[in-house]
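Asker: return a 3D structure for these sequence lines:
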Amino acid sequence: MSKQQYFFLILILGSLTALGPFSIDMYLPGFPAIAQDLHTTAARVALSLSSFFIGISAGQLLYGPLLDRFGRKKPLYVGLVLYIVASAGCATAQSIDGLIALRFVQAIGSCAAGVASVAMVRDLFPVKDSAKVFALLMLVVGLSPMLAPTVGSYVTEAFGWPSVFITLGVMGGLLLAACILWLPDTYTPDTSLSLKPLPILTNFWGVLREPQFYTYTFAGAMAFCGLFAYVADSPLVFMDLFHVSTKTYGWIFAFLSIGLIGSSQVNSVLLRHFQSEQLIVAALVCQVLTGLVFLLLTLNGWIGLSGTIALLFVFLCCLGISNPNTSALSLAPFTRNAGSASALLGAIRMTMGALASVGVSVLSNHTAVPMVGIMAGTSGLALLILLVGRRQIAEQVSVPVGQLAEPVH
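Answerer: Here you go, the predicted model:
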């Protein structure tokens, strides 16, 4: 493979990987405008984010078996076409209920891109290069929450919120064309693979029964709920409560993303001196304390815009350390069922995150209390699950540093 081919494949796979995160973050600055045009509230608009998270959860479990049974490209094509159609539907939505439903369909489509890109890395590149390739893909994913809201804020202000979904649809169309023209066939379909529900569910149940998996998966998922609560409620908190402009909100979101992304890189340095287990406990304790202080200050009205940004930054830094370590330790016991374990890990995390974002919408009282309360409460539950669950692990499988999982948006 020439350097030019290598670069082009990385560009296509990285763009596929970033489609989901861009779809989550790019329309956030448009929440107030969507609420006004569709005659609803920003809290109800946030349910369209929750439905997207639920769609990603379902899609991860759906596409894994399909990509093995029918090859990589056919399910990818179907998913991208579905994404383009759903994006056009979102741009023309006339009601909030319609937007919520279409965002679910859009998520199912975008999930094909993310799952297929990961599978194709394993097909296209030798094992010795896969870690480097995944690191490049994760860099793209890490940049997307910094770029997407900022781009979305300018697009929304200049052309209106429907133009965000038109932009996303065009991105999906360009990716579909690139995949048809330049992405090679990388996998021979396994026609012997059963798509019947019982064998698939039996496989997932075998993964879920592993104590190390359920301990670190559910602890990590509960900790990660704080991120989903923040993403779902940040448009209301910053634009409605603190009255920042659409563009300013995009820059604040980008700045806060640096905490999550930067700390995940610092985590690699810390692992030279500490074990993953130690870092998880320290990060969760810090996350709980930050959440409780944040909640106390918010309940009493003792915190302003600068303090809110500062505490959110610290909270996201804690997540940047706990997330890759809980992911790695969740998957460490598996060799044969690593794909199923990875899909189940992602589905559980997204489902819990969707519930957290729904909770923010249901409890909305035009203050930051629902967001901060969920952040503090789920962090406390994460620490409790970890401390109790570790007692059930007879012999923990540790993770070599080079195999540490990267953070998932």
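Asker: for the rest of this, base every contact and every neighbour count on C-alpha atoms.
Answerer: Noted.
Asker: what about stretch 332-341, distance to the chain center?
Answerer: Chain-centre distance of stretch 332-341: 21 Å, with Cα atoms, centre = their mean, to the nearest Å.
Asker: need the contact partners of it.
Answerer: 64, 203-204, 207, 212-213, 331, 397-399 (Cα atoms under 8 Å, 6 or more residues apart in numbering).
Asker: go again using 6 Å as the cut-off
Answerer: Contacts of stretch 332-341 with the rest of the structure, by Cα atoms under 6 Å, 6 or more residues apart in numbering, involve residue 397.
Asker: counting neighbours, which bits of it end up buried?
Answerer: 332-334, 340-341 (16 or more other Cα atoms under 10 Å).
Asker: nearest to residue 73, of these?
Answerer: If you rank the buried residues of stretch 332-341 by distance to residue 73 using Cα to Cα, residue 340 comes first, at 19.9 Å.
Asker: check the gap between that closest one and residue 188 for me.
Answerer: 19 Å (Cα to Cα, to the nearest Å).
Asker: next: residue 7.
Answerer: With Cα to Cα as the criterion, residue 7 and residue 188 are 24 Å apart.
Asker: after the helix ranked longest in the chain comes which helix or strand?
Answerer: When the chain is parsed with DSSP state H, its longest helix is helix 127-159. Remark: after helix 127-159, the chain's next helix or strand is helix 162-182, criterion DSSP states H and E.
Asker: here is the second sequence; please produce its structure so I can put it next to the first one:
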Amino acid sequence: MSSSLLRYAVVLGLLSAIGPFAIDMYLPALPAIGQDLGASTTAVQMSLMAFFISVGLGQLIYGPLADMWGRKRPLYFGLGVFALASIGCALAPNVEMLIFFRFLQGLGACAGMVVPRAIVRDLHTGNEAARLMSMLMLVFSISPILAPLAGSAVTAVASWRAVFWIVMVAAILGMVLLALALDETRPAKDRVESSVGSALAGYWQLLRDRHFMGLVFIGAFGISSFFAYLANSSFVLIDHYGLTPTQYSLAFSVNAISFFGFSQLNGKLGSMFGLAKVMRVAVTGFAASVVILFLLFLSGIDALAVLIIVLFIGNGFLGLVIPTSAVLALDEHGEIAGTASALMGTIQMVTGAVVMAVVGLFLDGTALPMVAGIAACGVIAFTLAQVTLGRRGRFAEVPAE
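Answerer: Coordinates of the predicted model:
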């Protein structure tokens, strides 16, 4: 890969990671937040769900703006909103205000999630796009690997409020990086035909595209399984299994390493077998792993080692599913890549928020409800893959170029 593409991977990965960093860094502090603000577990989790909902809905705005205004201006605006909302989170006097500012923070963070995918599509398609997307995710992996450790360290020496001051500084540094290291990838001539009307027409076109929607929902339920783990793992691993915040961070990082490590094989495997075949095999492996995990816990095996090991395997397969589904979904929509990326991101985040809410209804202090939610997502993703990739169509038999 050329030095310019490596630069794009690093810059886009870091910009994409700022929002998730605000999630992962405060995960170890969720129990402490509840104690400090006198809030219930459900109320504290609402601050997480509010973030996901706003990220999902906000992308519907940022995507068309990225097509109309270019890629950089929406990123500047989003990072600015994120920084200001982070200050509000740090100063929140109660859980209601924390939820409100987390919602605003999500509206800023979603720019860094939708625009980088559009930039990848601006630069490449097919296996080259898969390679760049995988490299972006490798840089992005700094968040779930290092952020929980950083969060537990910050919470130990300061308080959970310090986490939000740190992510505010990260957003400011992101704006500096955006100004110095990222070129505009959407030429002015391509923006002329983009408007609110064309965005609405684009959304309608995408919603009627069964292949696009099928691929988007495969990725949505795949990533929702990770969201189910993300929302509940701190309570399960810390309160149920008795881990310290630092031990929890290490356990969380193990599965993140699996996810992002295996994602680096996407480009090579896609060149050898075709992206569609890679996806079919990966989603099958993921579904099989999480169903086995659910059956083990349903039978009465409630062991932390089993949870971590089987999720390590399942998340490895998931690391192949997520970027591949995104590349295949965007491949034929380059002219409205921002709009397509926005709809994809919205569906993924809203689906994730719904899954987290449903799993939250069944919390009983054990790992079983969380595992059941993860397994359900795996089964749905597998079923969608059989329908979308198994039928005769544009992705059924033709390897990616």
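Asker: give me the TM-score for this pair.
Answerer: The TM-score (TM-score structural alignment, normalised by the length of the second structure) is 0.86; 397 aligned residues with a Cα RMSD of 3.2 Å.
Asker: CSV for the buried residues of stretch 332-341 of the first structure, including distance to residue 11 of the first structure and secondary structure?
Answerer: Below are those laid out as CSV (distance: Cα to Cα, whole Å; DSSP: H, G, I helix; E, B strand; the rest coil):
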residue, distance to residue 11 of the first structure, secondary structure
332, 29, coil
333, 32, coil
334, 30, coil
340, 27, helix
341, 27, helix
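Asker: now, which of the residues you listed sits nearest residue 172 of the first structure?
Answerer: Nearest member of these to residue 172 of the first structure, counting by Cα to Cα, is residue 340, at 26.7 Å.
Asker: gap between the counterpart of the closest one in the second structure and residue 349 of the second structure?
Answerer: Alignment note: residue 340 of the first structure maps to residue 339 in the second structure; criterion TM-score structural alignment. Relative to residue 349 of the second structure, residue 339 of the second structure is positioned 15 Å away (Cα to Cα).
Asker: do residue 101 of the second structure as well
Answerer: Residue 101 of the second structure sits 18 Å away from residue 349 of the second structure, going by Cα to Cα.
Asker: and residue 9 of the second structure, by the same measure?
Answerer: 23 Å.
Asker: quick one: which of those two has more around it?
Answerer: residue 349 (27 against 24; other Cα atoms under 10 Å).
Asker: doesn't residue 58 make contact with the more buried one?
Answerer: No - with contact defined as Cα atoms under 6 Å, residue 349 of the second structure does not reach residue 58; the gap is 10.2 Å.
Asker: wait, which of the buried residues of stretch 332-341 of the first structure is closest to residue 366 of the first structure?
Answerer: Residue 366 of the first structure lies nearest to residue 341 out of those, by Cα to Cα, at 39.0 Å.
Asker: quick one: residue 59 of the first structure and residue 98 of the first structure, what's the gap?
Answerer: Distance from residue 59 of the first structure to residue 98 of the first structure, by Cα to Cα: 20 Å.
Asker: separation between residue 239 of the first structure and residue 249 of the first structure?
Answerer: In terms of Cα to Cα, residue 239 of the first structure sits 7 Å off from residue 249 of the first structure.
Asker: again but with residue 377 of the first structure, I slipped
Answerer: In this view, residue 377 of the first structure and residue 249 of the first structure are 26 Å apart by Cα to Cα.
Asker: same check on residue 139 of the first structure?
Answerer: Taking Cα to Cα, one finds residue 139 of the first structure at 23 Å from residue 249 of the first structure.
Asker: these two: who's more crowded?
Answerer: residue 249 (22 against 15).
Asker: which position in the second structure pairs with that one?
Answerer: Match for residue 249 of the first structure (TM-score structural alignment): residue 248.
Asker: its match sits in which helix or strand?
Answerer: Secondary structure assignment for residue 248 of the second structure, by DSSP H and E: helix 245-263.
Asker: helices and strands around that helix, which ones?
Answerer: Contact here means 3 or more Cα pairs under 6 Å, 6 or more residues apart in numbering; DSSP states H and E; on that basis helix 245-263 of the second structure packs against helix 142-157, helix 304-330.
Asker: for residue 77 of the first structure, which non-adjacent residue is spatially closest?
Answerer: In space, not counting the residues next to it along the chain, residue 77 of the first structure is nearest to residue 176; the distance is 6.7 Å by Cα to Cα, 6 or more residues apart in numbering.
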